[in-house]
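Undergrad: fold the following for me, if possible:
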Amino acid sequence: MSVVSQPSVERIDVGYAPATVGESPVWRAQEDALYWVDIPAQRIVRQRVALGLRTEWVLPEKVACFAFGCNGGLVAGLETGLFAVALPEPATADGKTPAYARKLAAPQFRVPGTRFNDGRCDRQGRFWSGTMVQDMAAANPAGALFCLDTQGRLSAPVVDQLIVQNGLAWSPDGTTMYLSDSHPQRRLIWAFDYDTETGTPSRRRVFADLHDYAGRPDGAAVDADGCYWICANDAGAVLRFTPQGVLDRRIDLPAVKPAMCAFGGRDLGTLFITSIRPATGATEHDGHVFAVRPGVRGLPEPEYAGVL
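TA: Model (predicted):
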């Protein structure tokens, strides 16, 4: 691993209560704002970072991930399926403004207590998201990865036998797809060849095994150099791997359970990181959102190209 100085880490949500499970940060350039979710609170949060202004919307179910639509609205992974979501304005900061949610599609869950987890769009605007059994102690590999295509059709399971699906990301040219399993029994990141025309992943192989490093692989982002940034949950760090799977950066954080990262800011040079608040032993930083300038830039987050 190359020796790089530790950049300063800033908490951006000072003055606000921590999230229980902060996930799915998405930078919205036209609003100069960061969005993210608090899964058990059933909330989508928006913060205009430069102004420190915050608004929240409450959804009818737990919400784990989302992407903006090219023509307005959001597509989101909730407990029972994928939904089209509208966030009405004005909204308040108390989390009492209801969002409008309409179910688009849902798979047949094999196990009760399953919900969607990590998700985002590929470079062509298809929305991908995976499922997990919420009782992590059960270590049930009933989770699977699904694709909602731009015609609104939900695929059959594309990757199955997942315990805690996570880590979705694509290389800058879209031809490599990344996926992780966060469960302590797995701690693996895979890479796939990805057919951008058909949206088909193939040639699955281990990209990184976090048993060899630290923490569990949670949410991820890819920078403009094609390097893969992964939140090392339980290790209080984000790790960067080169496209060859070589660890070359580690940035330590004040929160022990970083959950997902995303590039943003006006130059896409800020890495935002959400975190989870542990049930015991939490510090003042756990469950908050952080910003760091790692010295590289990210890529604009793709939007869903279907009709919502």
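Undergrad: use CA for all of it now, contacts and neighbours both
TA: Will do.
Undergrad: any idea which helix or strand carries residue 271?
TA: Assigned by DSSP states H and E, residue 271 belongs to strand 270-275.
Undergrad: which strands or helices does the helix or strand just after that strand pack on?
TA: Proceeding N to C from strand 270-275, the next assigned helix or strand is strand 290-292, under DSSP H and E. Other elements packing on strand 290-292 under the criterion 3 or more CA pairs under 8 Å, 6 or more residues apart in numbering; DSSP states H and E are strand 9-11, strand 270-275.
Undergrad: out of these, which is the most enclosed?
TA: Most buried of these, by mean neighbour count (mean count of other CA atoms under 10 Å): strand 270-275, with a mean of 26.
Undergrad: and the contacts of that one?
TA: 19, 21-25, 36, 255, 257-264, 286-294, 297 (CA atoms under 8 Å, 6 or more residues apart in numbering).
Undergrad: please provide the structure for the following sequence as well, for comparison with the first:
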Amino acid sequence: MQAELILDARNATGECPVWNAREQALYWVDIPARRLHRWSPQDGTTSSWEAPQMLACVASCGDGSWLAGMEDGLYRVRPQEDGTLATTLLIDVTHPRPTMRFNDGRCDRQGRFWAGTMFMDMGEASVVGSLYRYEGGQIAPLKAHVTDMIVPNGLGFSPDGTTMYLSDSHPSVQKIWAFDYDIDTGTPHHRRLFVDMNQYPGRPDGAAVDADGCYWICGNDEGMIHRFTPEGKLDRSLAVPVKKPSMCAFGGRNLETLFVTSIRPGGDLSDQPLAGGVFALQPGVRGLEEPLFKA
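TA: So this is what the prediction gives:
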């Protein structure tokens, strides 16, 4: 199966693709560029808006605005005609160290927003990452359930919402866990190893869950997208023409397209000139519509 390049975006760190079903358009971010992007498959047009901080994860609020995890907190952002994002701070976060930011994030099936934080210099392997749940105007660090994180990543929820997935993509960890998830209280428990990615090509990065309940994870550094069954068994692996796919999301009219963002590192890119692009795969399965954030 060949990946189709839909946009030679040249994103430094393309992340968090989200299919907006109402608009039939794909949104994603470029973290260091501080930009939210939009691509319309109907006419091939793209739009871009700049934020005052790095934004790493977004969730649609359903009214044209977005909930965004940025550097120092969670914001409501809204695209403006002048190419900027109007931002309203919803809640700030006191990080344990300077130079931290939010990383991977998404809503659970009930519309609660989940996001992890990380220390920006991954070389330090600083175990200060946290996982947060945001709902009702309150943010809660889930330290009682999720500890010892360096780069929280790979958030996902089963179709019925009763299983939560989370990974740590740092090279020294490279593991994915599953949790039983209480959909009434929004609480994960019974943490267990789901997949040890040290046994497969690539570090675990951003993820998506399909309608069959299978978990798709980007194999960063190895140009692969892996599909694991709910039992943690590798079902298939798909290749993309770049080394660092970063996150995947289902979209398209019937949610049958798997969109993949990627990272464009520095240095010689002669062997991967499309690095930083956005790709589309037709995996033969349907995805799930991304839940809206419920304020």
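Undergrad: care to give me the TM-score?
TA: The TM-score (TM-score structural alignment, normalised by the length of structure 2) is 0.96; 291 aligned residues with a CA RMSD of 1.1 Å.
Undergrad: let's have the helices and strands packed on strand 290-292 of structure 1 in TSV, adding distance to residue 181 of structure 1.
TA: As requested, those are exported to TSV (distance: least, CA to CA, whole Å):
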stretch	distance to residue 181 of structure 1
strand 9-11	27
strand 270-275	17
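Undergrad: closest to residue 72 of structure 1 out of those strands?
TA: strand 270-275 (23.4 Å; CA to CA).
Undergrad: matching residues in structure 2 for the closest one?
TA: Taken onto structure 2 by TM-score structural alignment, strand 270-275 of structure 1 occupies residues 257-262 there.
Undergrad: quick one: that stretch to structure 1 mean distance?
TA: Here the mean offset of stretch 257-262 of structure 2 against structure 1 after fitting is 0.1 Å, by mean CA distance after the TM-score superposition for structure 1.
Undergrad: now do that stretch: distance to the chain's middle.
TA: From the chain centre to the centre of stretch 257-262 of structure 2 is a distance of 11 Å (CA atoms, centre = their mean, to the nearest Å).
Undergrad: how about the contacts made by residue 264 of structure 1?
TA: 26-29, 34, 270-272, 298, 300.
Undergrad: actually residue 35 of structure 2, not the one I wrote
TA: Counted by CA under 8 Å, 6+ apart, residue 35 of structure 2 has contacts 29, 48-51, 54-55.
Undergrad: aligned counterpart of it in structure 1, please.
TA: Matched to structure 1 by TM-score structural alignment, residue 35 of structure 2 sits across from residue 43.
Undergrad: and residue 13 of structure 2, by the same measure?
TA: By TM-score structural alignment, residue 13 of structure 2 lines up with residue 21.
Undergrad: nearest residue to its match in space, please, no chain neighbours.
TA: residue 276 (4.4 Å; CA to CA, 6 or more residues apart in numbering).
Undergrad: okay, that neighbour and residue 157 of structure 1: tell me how far apart.
TA: Separation of residue 276 of structure 1 from residue 157 of structure 1 (CA to CA, to the nearest Å): 28 Å.
Undergrad: likewise for residue 76 of structure 1?
TA: 18 Å.
Undergrad: check residue 175 of structure 1 too.
TA: Taking CA to CA, one finds residue 175 of structure 1 at 20 Å from residue 157 of structure 1.
Undergrad: who has more neighbours, the two?
TA: Each of residue 175 of structure 1 and residue 157 has its neighbours counted (other CA atoms under 10 Å); residue 175 has more, 18 against 15.
Undergrad: what does the more buried one correspond to in structure 2?
TA: Under the alignment by TM-score structural alignment, residue 175 of structure 1 pairs with residue 162 in structure 2.
Undergrad: mean deviation of whichever strand in structure 2 runs longest from structure 1?
TA: Counting by DSSP state E, the longest strand found in structure 2 is strand 187-196. Following superposition, strand 187-196 of structure 2 is found to deviate from structure 1 by 0.3 Å on average (mean CA distance after the TM-score superposition for structure 1).
Undergrad: so where does residue 177 of structure 1 fall, helix or strand?
TA: strand 176-181.
Undergrad: give me the mean deviation of that strand from structure 2.
TA: Mean for strand 176-181 of structure 1 is 0.3 Å (mean CA distance after the TM-score superposition for structure 1).
Undergrad: now do the helix or strand following that strand: distance to the chain's middle.
TA: Counting by DSSP H and E, the element after strand 176-181 of structure 1 in chain order, helix or strand, is strand 188-195. Its chain's average C-alpha position is 17 Å from that of strand 188-195 of structure 1, according to CA atoms, centre = their mean.
Undergrad: from the contact counts, what lies against strand 188-195 of structure 1?
TA: In terms of contacts (3+ CA pairs under 8 Å, 6+ apart), strand 188-195 of structure 1 is packed against strand 176-181, strand 200-209.
Undergrad: spit out the contact partners of the residue nearest to residue 21 of structure 1.
TA: So residue 276 of structure 1 contacts 19-23, 257-259, 286-288 (CA under 8 Å, 6+ apart).
Undergrad: with those in mind, which one is nearest to residue 191 of structure 1?
TA: residue 259 (19.7 Å).
Undergrad: report the secondary structure state of the residue opposite that closest one in structure 2 once aligned.
TA: Mapped onto structure 2 by TM-score structural alignment, residue 259 of structure 1 lines up with residue 246. With DSSP: H, G, I helix; E, B strand; the rest coil as the basis, the three-state label of residue 246 of structure 2 is strand.
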